[in-house]
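Q: Predicted model follows, preceded by the sequence.
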Amino acid sequence: MNAIISASGLASALAGPNPPVLLDVRWQLTLARTAGEPAFDGRFEYGTGHLPGAVYVDLDRELASPPGGTGGRHPLPDTEEFGAAMRRAGVSATRPVVVYDGGQGWAAARAWWLLRWTGHPDVRVLDGGLTAWQGPLETAVPEPAAGDFVPRPGALPLLDADGAAALARSGVLFDARAGERYRGEVEPIDRVGGHIPGAVSAPTTENVAADGRFLPAEELRARFKALGAGDGGEVGVYCGSGVSAAHEVLALAVAGIPAALYVGSWSEWSADPSRPVAVGPDPQ
């Protein structure tokens, strides 16, 4: 099953006999855009125009638990609360789901991964996000009929810190953050810069073209093979807090390569001073 859908493909699906549920997951990592500007509010953006019938989903509140403790900045949401949020949005097990964001794809990928991980069989991300959509938008907030989706976690592979460390030695563990954070040259968010020893730098931004759409599957396969994946071995991905890494898991799925997600990611790993940290351009 395809993990992404084009804007034209979505238009056709919406006109079909079993149109998908649409979830708008606009979100931005940096809350303050620039000094003096208002903080980013995905719900406000949603209210200014969204795909007809789309329901807004809040990444920080519905696709993650509150940060704290050792779970990183975006811990997995409580399963029951996540299921309730998805049912409120109209998600049912027998109806396809399409998720989108403003175009970066990270937030949409997080929703895609959570729904797939909890057992939904048919979820796709709108390739290129809202900016790729050429059809009409609406501002009215829909009131969808309640869905019947019941989460059953475990349908996709998941890593914890120990599992990520082991995979970096036995398989391929990709670090989806920017190269300078991987190398430890800068760290704007977490306690310390660097990477998990043995992890390979693979910035998720290099999986898409200038317009934000994924590179063709064959190009993605070639990229990941050059980085050590694609020959049947185990693959995992982490980032800062488990959001952009979900986008890389999605890119790997487009390439036909299954991969596990380390949700806690660097925000969890680096919070524990006892865990080793590597710096520089090499996995080590």
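A: Yep, that arrived.

Q: switch to C-alpha atoms for all contacts and neighbour counts from now on
A: Fine.

Q: list the contacts for residue 270?
A: Residue 270 makes contacts with 190-192, 277, as judged by Cα atoms under 8 Å, 6 or more residues apart in numbering.

Q: 7 Å instead?
A: Contacts of residue 270 were listed using Cα atoms under 7 Å, 6 or more residues apart in numbering, and they are 191-192.

Q: Next one: it from residue 196, what distance?
A: To residue 196, residue 270 is 9 Å away according to Cα to Cα, to the nearest Å.

Q: Repeat that for residue 202.
A: From residue 202 over to residue 196 (counting by Cα to Cα), the distance is 13 Å.

Q: cool, and residue 52?
A: With the distance defined as Cα to Cα, residue 52 ends up 43 Å from residue 196.

Q: Which one's more surrounded, these two?
A: Remark: of residue 52 and residue 196, residue 196 carries more neighbours, 26 against 16, as counted by other Cα atoms under 10 Å.

Q: Hmm, residue 275 and the more buried one touching each other?
A: No: using Cα atoms under 7 Å, residue 196 is not in contact with residue 275; the gap is 8.6 Å.

Q: The helix or strand hosting residue 98 - contacts with which helices or strands?
A: In the assignment (DSSP states H and E), residue 98 maps to strand 97-100. Packing partners of strand 97-100 (3 or more Cα pairs under 7 Å, 6 or more residues apart in numbering; DSSP states H and E): strand 21-24, helix 106-117, strand 123-126.

Q: Can you say which of those is nearest to residue 180?
A: helix 106-117 (19.1 Å; Cα to Cα).

Q: quick one: the strand holding residue 98 to chain centroid distance?
A: Distance of strand 97-100 from the chain centroid (Cα atoms, centre = their mean, to the nearest Å) equals 12 Å.

Q: need the contact list for residue 262.
A: 158-160, 164, 237-238, 242.

Q: Skipping adjacent residues, who's closest to residue 46 in space?
A: Distances taken as Cα to Cα, 6 or more residues apart in numbering put residue 56 closest to residue 46, at 6.8 Å, once the chain neighbours are dropped.

Q: Use this one as the comparison:
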Amino acid sequence: MTAIISASDLSDELAGARPPVLLDVRWRLSTAGAGAPAFDGRAEYEAGHVPGAVYVDLDAELAGPPGERGRHPLPDTAEFGAAMRRAGVRADTPVVTYDGGQGWAAARAWWLLRWSGHPDVRVLDGGLAAWGDRPLETGAATPEEGDFLPVPGTLALLDADGAAALAREGLLLDARAGERYRGEVEPIDRVGGHIPGAVSAPTTDNVTADGTFRPAAELAARFAALGAAEASEVGVYCGSGVSAAHQVLALEVAGVPAALYAGSWSEWTQDESRPVATGA
């Protein structure tokens, strides 16, 4: 089973005997200051979504409250399970996630469901833009209650100490933009820079101009050049564990298992005693 699905294949599956549950996870990273209007993913969803898709709020349902564990810490397991059941997720039914096109939020939902034990989850490659001129549905879907009960642990998860150790002993990839890794700018978190020993690997380099993933062979070559071929273990972090999930997804497409440091840089920098490296 692949971790991504094309729009044409999704269209075929939706018309088939066993259509997947669809989750619309539109979300946008905001660097706007206080008082700026928040991005309203639900309004965009209700204006037009893939037929049958249910809206999932990343900040409210795919993350816990921001704080010492970062800006998007993992949600409470019971609350996450309840949110997925409200969205119609069933243990025996495939799930496809998508977002507005960037893929980060859809990958966060993919990672959480896979980590929680769901066996069949894919991301729509290219997001809603890839759906093209196929019909859209407006308003809000009202799915039948699902039965999914999360059992965390299927995918590898890192804490701060584990991320530090992996940077020394394996390969820890930093999925943020290069200028944030180098510490030249930091628009969101307390301080710029990176975990010592981490390797810069911007998530944006995993996709083509239209937002779809580069071919698996190209991704495998990219990660091999970054050190994945020799590393005993691979892990990924970003600012708050969202774009890093997209990097874990790209690694999955490339055939490289990888752990996620969910707290990421926003958790790492909460503790001023943790070291910060800058530069290339």
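A: Thanks, I have it. The structure displayed is predicted, hence computed values, not measured ones.

Q: picking that back up, what about the residue nearest to residue 46 of structure 1, how many residues close to it?
A: Applying other Cα under 10 Å, we find 23 residues neighbouring residue 56 of structure 1.

Q: and it, what pairs with it in structure 2?
A: Using TM-score structural alignment, the partner of residue 56 of structure 1 in structure 2 is residue 55.

Q: for residue 267 of structure 1, same thing?
A: Residue 267 of structure 1 maps onto residue 266 in structure 2, with residues paired by TM-score structural alignment.

Q: Could I get the buried residue list for stretch 266-284 of structure 1?
A: 266-271, 277-279, 283 (16 or more other Cα atoms under 10 Å).

Q: same deal with stretch 203-221 of structure 1?
A: 203-208, 212-215, 217, 220-221.

Q: which residues in structure 1 form helices?
A: Using DSSP state H, the helices of structure 1 run over 7-14, 42-48, 59-62, 79-88, 106-117, 161-170, 179-183, 217-226, 244-254, 265-269.

Q: want to throw those into a markdown table with distance to residue 145 of structure 1?
A: Shown next, in a markdown table, are the helices of structure 1 (distance: least, Cα to Cα, whole Å):
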| stretch | distance to residue 145 of structure 1 |
| --- | --- |
| helix 7-14 | 17 |
| helix 42-48 | 20 |
| helix 59-62 | 19 |
| helix 79-88 | 8 |
| helix 106-117 | 19 |
| helix 161-170 | 39 |
| helix 179-183 | 44 |
| helix 217-226 | 36 |
| helix 244-254 | 29 |
| helix 265-269 | 36 |
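
Q: got CSV for the buried residues of stretch 266-284 of structure 1, with distance to residue 117 of structure 1 too?
A: Formatted as CSV, these follow (distance: Cα to Cα, whole Å):
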residue, distance to residue 117 of structure 1
266, 21
267, 21
268, 20
269, 22
270, 25
271, 25
277, 29
278, 30
279, 32
283, 28
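
Q: From those, pick the one nearest residue 34 of structure 1.
A: Using Cα to Cα, the buried residues of stretch 266-284 of structure 1 come closest to residue 34 of structure 1 at residue 267, 23.2 Å.

Q: Could you pull up the residues touching the closest one?
A: 72-73, 190, 240-241.

Q: Could you find the closest non-adjacent residue to it?
A: Among residues not flanking residue 267 of structure 1 along the chain, residue 72 sits closest, at 4.7 Å (Cα to Cα, 6+ apart).

Q: Aligned to the one you found, what sits in structure 2?
A: Aligning on TM-score structural alignment places residue 72 of structure 1 opposite residue 70 in structure 2.

Q: Surely its match and residue 241 touch.
A: No: counting by Cα under 7 Å, residue 70 of structure 2 stays clear of residue 241, with 8.6 Å between them.

Q: what about the helices of structure 1, which gets the closest to residue 123 of structure 1?
A: Closest of those to residue 123 of structure 1 is helix 106-117, at 6.1 Å (criterion: Cα to Cα).

Q: which two of the buried residues of stretch 266-284 of structure 1 lie the greatest distance from each other?
A: Pairwise distances across the buried residues of stretch 266-284 of structure 1 peak at 20.0 Å for 271 and 283 (criterion: Cα to Cα).

Q: Against residue 225 of structure 2, how distant is residue 87 of structure 2?
A: The gap separating residue 87 of structure 2 from residue 225 of structure 2 is 40 Å, by Cα to Cα.

Q: Give me the number of neighbouring residues for the closest residue to residue 150 of structure 1 other than its chain neighbours.
A: Ranked by Cα to Cα, 6+ apart and with sequence neighbours excluded, the top spatial neighbour of residue 150 of structure 1 is residue 83, at 5.8 Å. Applying other Cα under 10 Å, we find 22 residues neighbouring residue 83 of structure 1.

Q: how about residue 83 of structure 1, what does it touch?
A: So residue 83 of structure 1 contacts 149-151 (Cα under 7 Å, 6+ apart).

Q: What lines up with it in structure 2?
A: Using TM-score structural alignment, the equivalent of residue 83 of structure 1 in structure 2 is residue 81.

Q: just to revisit the earlier point, which one's more surrounded, residue 70 and residue 241 of structure 2?
A: Set side by side, residue 70 of structure 2 and residue 241 show more neighbours around residue 241, with 28 against 24, by other Cα under 10 Å.

Q: follow-up on the earlier one: residue 87 and residue 225 of structure 2: who's more crowded?
A: Shown here are residue 87 of structure 2 and residue 225; by other Cα under 10 Å, residue 87 has more neighbours (23 against 11).

Q: re the thing from before, quick check: which of the helices of structure 1 is nearest to residue 96 of structure 1?
A: Nearest of the helices of structure 1 to residue 96 of structure 1, taken as Cα to Cα: helix 7-14 at 9.5 Å.

Q: What is that closest one packed up against?
A: Judged by 3+ Cα pairs under 7 Å, 6+ apart, helix 7-14 of structure 1 has no packing partners among the helices and strands.

Q: Which part of structure 2 matches that helix?
A: Matched against structure 2 by TM-score structural alignment, helix 7-14 of structure 1 falls on residues 7-14.

Q: Okay then, goodbye and thanks.
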